[in-house]
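>>> next comes the sequence, and after it the predicted model I'd like to discuss.
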Amino acid sequence: MHAHAGKWYLFVTLHDEAQTLAEPPEVLITTYRRGTAVAVADSPYGPFRLLDAERPQTPDAFMALDGTLWVEDGVPWLVYAHEWIQRLDGTMEAVRLSPDLSRSEGEPLHLFKASYAPWLGERITADDRALPPYVTDGPELFRSRTGELLMLWSTYLGLAGTQGYVQTQARSVSGRLAGPWELAPVLVGDNAGHGMPFRAFDGTLLLVVHRPFGSPATRAKLYELHDAGDRFDLGRRRTDLDGGD
């Protein structure tokens, strides 16, 4: 959810499994319509109304998810993950939005591939390469205290559930959305990710991630997060806030 231009906008990923997509021959899993749709309300409590009830704001033929808003030079962009299911090597992309956020404009902008992460080759075994583990999830952008453009994003170390889900980060070398993007090491392991930075009421910068698999059941985990300018540094786990494991 984003406050923008006097309104509240909810970016939600929706699935339509009945509408399959054309597939290149190397895709091993049936692809279907999936995208991020944008809804608007006057209040964060809603009610929310879809800006376009017929299609998502992500490209119509893409399996896209986890879209988020980023505004650069007054121009709104939808930053999203293009599914590895369709791409084999998942990508982060962005598409320009109209001023009212109701539709995309122009061609998607490629940011980076999941396989660009230099540490993936050190963690993935030969057995894990039976299927591509190159997943992109959960982009969330943040302008650091020194003006650097950082992105939180998540991927897997190996196939889903085998070596775990991780929270990692990237930095735009140019400080602009177009990049180029430099991918940094894992920030949070322990089968948790899909994170978002936020400030507590006392001003402390925190990171919330979800733990998607295993036991205990899915729940939020909270960490202190340090804005180092060119990167995030992870602080202590706040079990006093998230209830612990």
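Yep, that arrived.

>>> from now on I want contacts and neighbour counts done on CA atoms only, so please keep to that.
Will do.

>>> biggest strand in this structure by residues?
Longest strand in the chain by number of residues (criterion: DSSP state E): strand 7-20.

>>> chain neighbours aside, what residue packs nearest to L183?
Spatial nearest neighbour of L183, chain neighbours left out: A170 (4.4 Å); criterion: CA to CA, 6 or more residues apart in numbering.

>>> this is the other structure I want to compare:
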Amino acid sequence: MLSINDIQIRDPFVLTVPEEGCYYLYGTTDKDPWGVHAQGFQAYKSSDLKIWEGPYPVFSPPADFWADRNFWAPEVHRYRGAYYMPASFKSAEHRRAVHILWSQSPLGPFLPLSREPVTPAGWECLDGTLYLDDTDSPWLIFSHEWTQIHDGAMCCMRLTEDLKSGCSLPAVMFRASRSGWSMNDTGDVIQGGGENYVTDGPYIMRQKDGGLLLLWSSYSVTGYSIGTAYSSSGKITGPWRHAPKPFFAADGGHGMVFYTLDGRMMLAVHQPNKTPFERARFIPVQVLEQDLKLG
């Protein structure tokens, strides 16, 4: 048994399974997530968010899998009777991309759903999350990385019903520089010519008024942070309006929101943002009309 402080993890994602009375925790679990010899993904199981069983190996790359490094940010979504895991991968020959894995069980084994990633060929992409629109059509929200385009973009793309590929051209939801709080050239985190702005860690929620609230991460004056954007039209294509300041700016990020077994809303983040000290933090949050509030 482990406490949450025993688990090194980035990009935590919590799947609540009421019928089992438990939670599953996924995330970037390689000890050196920046290295060139990725191992896979591990998961943990808990009934109280405090004491965890595991680790359980839920994905190990098949011998013919295209990626060998930077196995990052797995999420797990229930969809049409199975479990689907969009995650980020990279190799020396292939740009970083989002590939979707699948399994019949929350504890895997997860296997590639298709031979190729779902994000556009030639793009440097990461941090995919699934979204079902008001017609139950699936979309992928993902980041087009600053490493390729300097001003990182949050993008969306309609997926085929089986989630194996995109079936529309990607649309830019917004660029990081338009947020008003994402910082340019933050020390050794962002390097390269020109002005560079990060987008990563999208997570989307439908609000009571029908609008869409998107959590996303970048770098603010205090370091790694989470901001929010709102689409009052209720459409994933926006237009998106940004909260003027991050709602979480304490050297942590890549947030998502989940409900506890007793109905409370929690924010999951990793904090701090430095390897190997990252740990999952679960923080109560409240829904405002068009935003979130800690506590």
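That came through, no problem. Computed from a predicted structure; not experimentally measured.

>>> contacts only, for E224 of structure 1.
T204, L205, L206, L207, L234, G235, R236, R237, R238 (CA atoms under 8 Å, 6 or more residues apart in numbering).

>>> burial measure for R115 of structure 2, as a count.
12 (other CA atoms under 10 Å).

>>> returning to what we had before: to which residue of structure 2 is the residue nearest to L183 of structure 1 aligned?
Under the alignment (TM-score structural alignment), A170 of structure 1 maps onto A229 of structure 2.

>>> can you check G74 of structure 1 too?
Per TM-score structural alignment, G74 of structure 1 is aligned with D136.

>>> what about that match, which SS state?
Of the three states, D136 of structure 2 takes coil under DSSP: H, G, I helix; E, B strand; the rest coil.

>>> assumed V269 of structure 2 was part of a strand.
Yes: applying three-state DSSP, one finds V269 of structure 2 inside a strand.

>>> residue in structure 1 matching it?
Alignment note: V269 of structure 2 maps to V209 in structure 1; criterion TM-score structural alignment.

>>> quick one: contacts for its match?
Listed by CA under 8 Å, 6+ apart, the contact set of V209 of structure 1 reads Q167, A192, G193, H194, G195, M196, A220, K221, L222.

>>> tell me which of the residues you listed persist in structure 2.
Contacts conserved in structure 2 for the contacts of V209 of structure 1, using both residues aligned by TM-score structural alignment, their matches' CA atoms under 8 Å: A192, G193, H194, G195, M196, A220, K221, L222.

>>> looking at neighbours, which among those is most surrounded?
Neighbour-wise, the kept ones among the contacts of V209 of structure 1 (other CA under 10 Å) top out at G193, 29 neighbours.

>>> name the nearest residue to that one, sequence neighbours excluded.
Nearest non-adjacent residue to G193 of structure 1, counting by CA to CA, 6+ apart: Q167, 4.3 Å away.

>>> one step back: out of the kept ones among the contacts of V209 of structure 1, flag the one nearest to R33 of structure 1.
Set against R33 of structure 1, the nearest of these by CA to CA is H194 (21.8 Å).

>>> mind checking how far that closest one is from T13 of structure 1?
Distance check for H194 of structure 1 against T13 of structure 1: by CA to CA, to the nearest Å, it reads 14 Å.

>>> correct me, but S43 of structure 1 touches H4?
No: with contact defined as CA atoms under 8 Å, S43 of structure 1 does not reach H4; the gap is 11.3 Å.

>>> what's the match for L222 of structure 1 in structure 2?
Per TM-score structural alignment, L222 of structure 1 is aligned with F282.

>>> any chance you could map the strands in the stretch 51-200 of structure 2?
For the stretch 51-200 of structure 2, applying DSSP state E, counting those that start in this stretch gives strands covering 51-59, 69-72, 77-79, 82-90, 97-103, 111-112, 125-132, 138-144, 153-158, 171-175, 200-206.

>>> of these, which is nearest G27 of structure 2?
Comparison of the strands of the stretch 51-200 of structure 2 against G27 of structure 2 by CA to CA identifies strand 69-72 as nearest, at 7.2 Å.

>>> and the closest one, how far from the chain's centre?
Relative to the centre of its chain, strand 69-72 of structure 2 is centred 13 Å away, using CA atoms, centre = their mean, to the nearest Å.

>>> what span of structure 1 lines up against that strand?
Taking TM-score structural alignment, strand 69-72 of structure 2 hits no residues over in structure 1.

>>> which helices and strands does that strand pack with?
Strand 69-72 of structure 2 is packed against strand 22-28, strand 82-90, with contacts defined by 3 or more CA pairs under 8 Å, 6 or more residues apart in numbering; DSSP states H and E.

>>> those into JSON lines, with extra columns for mean neighbour count and distance to K235 of structure 2?
Formatted as JSON lines, those follow (neighbours: other CA atoms under 10 Å; distance: least, CA to CA, whole Å):
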{"stretch": "strand 22-28", "mean neighbour count": "23", "distance to K235 of structure 2": "28"}
{"stretch": "strand 82-90", "mean neighbour count": "24", "distance to K235 of structure 2": "22"}
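
>>> rebuild those as a markdown table, extending it with distance to C155 of structure 2.
Converted to a markdown table, those look like this (distance: least, CA to CA, whole Å):
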| stretch | distance to C155 of structure 2 |
| --- | --- |
| strand 22-28 | 22 |
| strand 82-90 | 15 |
